[in-house]
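S.K.: What follows is a predicted protein model with its sequence.
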Amino acid sequence: MQYITERGAYSDAKIMAGYLKRMGISVALYPGNSKLPFLLKKGKPDMVINLVDSFKGNEFLASAVLGVLEMLEIPYTGAGLLGQSLNYNKFLIKKIFIQNGIPVPNYQLFNTSREPINSTLRFPLITKLNEIHGSVEITDDSVVESEGDLRKRLKYLIGTYQQSVLVEEYIVGTEVTAVLLEGFKKKVYLGEIVINDESDGKYKFKKFEYVI
C-alpha cells in the first residue's frame, strides 16, 4: 500500500515544478532511487525540495535520501535527517511530545491483537499503523466503539502489514496543520484542514484517498 503514496510523489513534484517555473526558477526532477547520488553530482542543484517519504515501499529508507544530501552538502527542505527518522514511528513521537510537556490523547501500542487493553483508554478509539503515514488505512473502520471491533481491526492491520498499531482516544475537534519556515527568522504558519467527508460514517476526519 505504501507504494501507492510513493507513486503519487511524482505527480506532486510535477505540480510544484510548474509553480516554480512560473516564478522564473530553473527546475529539474530527480527520482528518489539508487540513481539519485549520481544525478545530484551531475546536476549540482542549488537546493532540493524533498518530496520523498518512502523508498521501495519502506518509509525508513527515505532518510537515506537526506543522508545523501547531507554528504553532498546540498541544502534541502523539510525535516532534517534525525527529525525525519523519528517521524516514522508514531509511538516514539508521542513519547517525545510527553517528555517536552506537549499533551497527547491517551494511547497504547499493540504488537498483537490479543494484548490486554490499558484501563485508562476510553472509547471511541482510533487505530493507526505505527510506521506508515499518508493516511494509509485511515477509513471509517479506523474508529471503533467496542473491544470486539478493536480486536477485529487490530487483527486485520497487524496481519496485513506485519507491524504494530497505535491506538489512541478519538478526539472530535478542528484539525490543524503547522508549517515551519526557517530563514533569517523562523515563521510558523497554521492552516485548518477542511474535511469534505460525504460518507455515511458517524465520525468525520481526513481519510485515505486512492485515485487511479
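M.R.: Looks like it arrived, so ask away.

S.K.: going forward, measure contacts between C-alpha atoms and count neighbours the same way
M.R.: Fine.

S.K.: most centrally placed residue in this protein?
M.R.: Compute the mean C-alpha point of the chain, and by Cα atoms, centre = their mean the closest residue is H133, 3.4 Å away.

S.K.: Distance of it relative to S119?
M.R.: Counting by Cα to Cα, to the nearest Å, the separation of H133 from S119 is 27 Å.

S.K.: E192 now?
M.R.: Computed with Cα to Cα, the distance linking E192 and S119 is 33 Å.

S.K.: neighbour-wise, which of these two wins?
M.R.: Counting neighbours by other Cα atoms under 10 Å for E192 and for S119 shows that E192 has the greater number, 10 against 6.

S.K.: returning to that earlier point: out of everything not next to it in sequence, what's closest to the residue nearest to the centre of the chain?
M.R.: Counting by Cα to Cα, 6 or more residues apart in numbering, Y88 is the residue found nearest to H133 once chain neighbours are left out, at 7.6 Å.

S.K.: and the one you found, what does it touch?
M.R.: Listed by Cα atoms under 8 Å, 6 or more residues apart in numbering, the contact set of Y88 reads 59-60, 130-133.

S.K.: neighbours around the closest residue in space to E137 that isn't next to it in sequence, how many?
M.R.: Nearest residue to E137 in three dimensions, chain neighbours excluded: F208, at 6.4 Å (Cα to Cα, 6+ apart). Neighbouring residues of F208 were enumerated by other Cα under 10 Å; the total is 15.

S.K.: Put this next to the previous one:
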Amino acid sequence: MSLPLPPLRTHDPAAFGRVALLLGGTSSERAVSLDSGRNVLEALRARGIDAQPVDGIAALREGLLQQRFDRVFNILHGGEGENGVLQGLLQAFGIPYTGSGVLGSALTMDKIRTKQVWIAAGLPTPRFVRLAPGADLRAAALKLGLPVFVKPSCEGSSVGVARAQAEADIAAAEAVARAYGGEMLMEEMVVGDELTVGILGDLALPSIRIVPKGGWYDYAAKYVAEDTQYLCPGLDGAEEDAIRALALAAFRAAGAGGWGRVDVMRARADGRLLLLEVNTAPGMTSHSLVPKAARQVGVGFEELCWRILEQTLAPSAGGTP
C-alpha cells in the first residue's frame, strides 16, 4: 500500500540534542512501557541519537531541573504519562515532547468523555452507560441490553476489562468494578471485526484487522499470544478509505496530535464503523500495531521512531495543547 509520506525534516541526529526516553512509571501498564521503551531506545541509538532512558516522571523532573535534556520521547503508557500531567509539566519547563498535548492527552485518557465529544461531533460510537462508583451494574446492564463490556474509564491495554454476555456473567463484571473502585464505562458489545488505525502526523496509516484465536483481543492476546492474526490493510477499497478518514477525524476531534492509534469496531450485521477509543502513547513492542501498519507503507521501526521524534522539531506538531 502506498501513502504520501512527507520527506524527513532532518537526517542529522544531532538536531535532536539530548533526548529523554521516558518509560516505566507506576501505572498498571508499567511492564508494557518498559518493553516499548527498550525497543524505542535501541532504535534511536541505532540512528545515532543521544537518547537516555528515564524511569518515571519523578526521575524526569530531576533531570529537567538539572537541564540534562532537550526533548522527551514519551513512551510512558497509561496513568500520568497519558492523562495530561506529564504534558503539563513539560510545557511548564518549555521542553518539546512527542505525542498529544495536555487537552488531547487528558481527554482521550477518559473513554467516557471522549465518546461524549465524538457524539457531539456527529461521529459514531457504540451505546454506553457511565457507571459512578457504587452504581447498580446489574440494572445498568439489563437497561443497556446484554451483551456488554465493562471497563475502567481511564485504563488502557485491556486492563480490568470484563465481558457480560448473559446475566450469569454480571457478578464477575461487578467484581472488576469493585476492584477498581472508580468510574466505569459499560458499553454495548458490538459483534464484528475489531480494527485499529495508527496515526502519524496528518496521515492515517493502513488499518489492521485483529483476529485473536480466542475470539477476544484481551491483554494476553495483545502482548503474550503468538497466534493472534493481524491483517493489514484490514479492509479493502472504499471501506479502507472510510475507516482511515473516520479515525483521523476522531483523533482530531478529541484534540489529539502527533501520533497515536484509534480503535474501531465494524459491525458484522450492517458494516457500520463504530469508534472505541484513542491511545496517545501506543505500544511499541514486538506485538504492537502502529509499527505493523507503518511497515505496510515501507516505514521500518527505526524510521518510525525517528519520524515520531521529528514531530518535536515542528512548531505545529506533537507536544502542543
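M.R.: It's in. Just so you know, these numbers come straight off a predicted model, no measurement behind them.

S.K.: downstream neighbour of the lengthiest helix in structure 1 in the secondary structure list?
M.R.: The residue-count maximum for a helix in structure 1 (DSSP state H) belongs to helix 2-22. Taking DSSP states H and E as the definition, the helix or strand that follows helix 2-22 of structure 1 towards the C-terminus is helix 36-43.

S.K.: residue range for stretch 90-97 of structure 1 in structure 2?
M.R.: On the basis of TM-score structural alignment, stretch 90-97 of structure 1 is assigned to residues 111-118 in structure 2.

S.K.: what does the matching stretch rub up against?
M.R.: Counting by Cα under 8 Å, 6+ apart, stretch 111-118 of structure 2 makes contact with 107-108, 124-125, 130, 153-154, 185, 250, 253-254, 276-277, all of which sit outside it.

S.K.: Just those residues: which are in helices?
M.R.: With helices identified by DSSP H, the entries of the contacts of stretch 111-118 of structure 2 that belong to them are 107-108, 250, 253.

S.K.: so can I have a markdown table of those showing distance to G215 of structure 2?
M.R.: Converted to a markdown table, these look like this (distance: Cα to Cα, whole Å):
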| residue | distance to G215 of structure 2 |
| --- | --- |
| L107 | 29 |
| T108 | 26 |
| A250 | 26 |
| A253 | 31 |
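
S.K.: Now compare the residues you listed and name the two farthest from each other.
M.R.: When Cα to Cα is used, the two most widely separated members of those are L107 and A250, lying 12.2 Å apart.

S.K.: Give me the more crowded residue out of those two.
M.R.: For L107 of structure 2 against A250, the residue with the higher neighbour count under other Cα under 10 Å is A250, and the figures read 26 against 22.

S.K.: and the aligned partner of L44 of structure 2 in structure 1, what does it touch?
M.R.: Superposed on structure 1 with TM-score structural alignment, L44 of structure 2 falls opposite L20. L20 of structure 1 makes contact with 26-27 under the criterion Cα under 8 Å, 6+ apart.

S.K.: Recalculate using a threshold of 10 Å.
M.R.: Applying Cα atoms under 10 Å, 6 or more residues apart in numbering, one finds that L20 of structure 1 lies in contact with 14, 26-27.

S.K.: Find residues that contact each of L107 and A250 of structure 2.
M.R.: Taking Cα under 10 Å, 6+ apart as the contact definition, L107 of structure 2 and A250 share the neighbouring residues 114-115, 117, 256, 278.

S.K.: Next, the buried residues of stretch 167-185 of structure 2.
M.R.: When neighbours are counted by 16 or more other Cα atoms under 10 Å, the buried residues of stretch 167-185 of structure 2 are found to be 170, 173-174, 176-177, 183-185.

S.K.: again with stretch 100-116 of structure 2
M.R.: By neighbour count with 16+ other Cα under 10 Å, stretch 100-116 of structure 2 contains the buried residues 100-115.
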